[in-house]
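Novice: Based on what follows, work out the 3D shape:
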Amino acid sequence: MQKFVVDKDDNSQTVNAWYRICQDKQLPYIIIEKRTKYATVRWDYFSYTKENEEKIIDNQNIYVEELEAIFQKYRNPKSKPRIDGFGLVYYFDIEVEKAPALAEELYDIVVKIVG
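Specialist: Model (predicted):
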């Protein structure tokens, strides 16, 4: 099962198609924005139904530690996280080779919440 999409060229068609799949199947909307050496891994909850959004909001404090732990696992000195509550997560400047593994772990955390 696909857990994320890689956006190499700022391709809105790829990103929009992935959003529709995530919305239809209620999957975590995770994108890797790939550059030459580094990538940004991001997740946004806006593809979810109101019911699933409420699950995320109700459980966000439980999972923030896990979000920080996966950042620590894949970070480098240049990397920076941005975790706004739990519904919006960015990991900036992750090495391109490590980004897919981080994205998969992020997916697994989100799935634990929404079921």
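Novice: going forward, measure contacts between C-alpha atoms and count neighbours the same way
Specialist: OK.
Novice: can you give me the strands for the protein?
Specialist: Here the chain has its strands, by DSSP state E, at 5-7, 29-34, 38-44, 80-84, 88-95.
Novice: chain center to the second one: distance?
Specialist: If you compare the mean C-alpha spot of strand 29-34 with that of the full chain, they lie 7 Å apart, counting by Cα atoms, centre = their mean, to the nearest Å.
Novice: one more, for comparison:
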Amino acid sequence: LSPELRPPIEHCHPDALELAVEKLVADKAYREDLGRRAYEFVRANYSPPIVAERYLRLIRGDIPAEWIVDPGRLRYFMGFGLTEDRCRQFLSDTLRIGGTGSLQLADKPELERLIVEFADGQTY
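Specialist: Model prediction:
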């Protein structure tokens, strides 16, 4: 996503989530600034007229290139809030029980390879 389409959030690796939450709790000025920027982001990008205009663009076939995401190019798979260790264990168990086919990624061989390597202990 382009920077203007990214919401202002505390980006962190899942293993650093606790530290990120502690920062938000401990640093009032940072927390309030992040909250203000998030509020402004939502108002600027998700007000009813703006959302309606986006639907109209879709209906008219006026779809900007930046709205299109090719799932075949995705490589990140840690975004669901697990620590690396828990994610690795989950994927390792999934592969042990169901094999590579259980990932349902045959159409995305590079991502499949990265996940198998990660589950086998390689660094992501």
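Novice: TM between them?
Specialist: Superposed pair, TM-score by TM-score structural alignment, normalised by the length of the first structure: 0.30. Supporting alignment: 60 aligned residues with a Cα RMSD of 4.3 Å.
Novice: could you dump the strands of the first structure to CSV with mean neighbour count and distance to residue 53 of the first structure?
Specialist: Shown next, in CSV, are those (neighbours: other Cα atoms under 10 Å; distance: least, Cα to Cα, whole Å):
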stretch, mean neighbour count, distance to residue 53 of the first structure
strand 5-7, 19, 21
strand 29-34, 23, 13
strand 38-44, 22, 11
strand 80-84, 15, 14
strand 88-95, 20, 12
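Novice: As JSON lines, the ones you listed with distance to residue 18 of the first structure would be great.
Specialist: Converted to JSON lines, the strands of the first structure look like this (distance: least, Cα to Cα, whole Å):
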{"stretch": "strand 5-7", "distance to residue 18 of the first structure": "7"}
{"stretch": "strand 29-34", "distance to residue 18 of the first structure": "8"}
{"stretch": "strand 38-44", "distance to residue 18 of the first structure": "12"}
{"stretch": "strand 80-84", "distance to residue 18 of the first structure": "22"}
{"stretch": "strand 88-95", "distance to residue 18 of the first structure": "17"}
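Novice: and residue 33 of the second structure, which of the three is it?
Specialist: Counting by DSSP: H, G, I helix; E, B strand; the rest coil, the backbone at residue 33 of the second structure sits in helix.
Novice: closest one to residue 111 of the first structure among the strands of the first structure?
Specialist: Nearest to residue 111 of the first structure among the strands of the first structure is strand 29-34 (10.9 Å), distances taken as Cα to Cα.
Novice: Give me the distance between residue 28 of the second structure and residue 22 of the second structure.
Specialist: Distance from residue 28 of the second structure to residue 22 of the second structure, counting by Cα to Cα, to the nearest Å: 11 Å.
Novice: wait, residue 84 of the second structure
Specialist: Taken as Cα to Cα, the span from residue 84 of the second structure to residue 22 of the second structure is 20 Å.
Novice: do the same with residue 53 of the second structure
Specialist: Using Cα to Cα, one gets 39 Å for the distance from residue 53 of the second structure to residue 22 of the second structure.
Novice: likewise residue 90 of the second structure?
Specialist: Counting by Cα to Cα, the gap from residue 90 of the second structure to residue 22 of the second structure is 27 Å.
Novice: Between these two, tell me which one has more neighbours.
Specialist: residue 90 (14 against 10; other Cα atoms under 10 Å).
Novice: Quick one: residues contacting the more buried one.
Specialist: Taking Cα atoms under 8 Å, 6 or more residues apart in numbering as the criterion, residue 90 of the second structure is in contact with no other residue.
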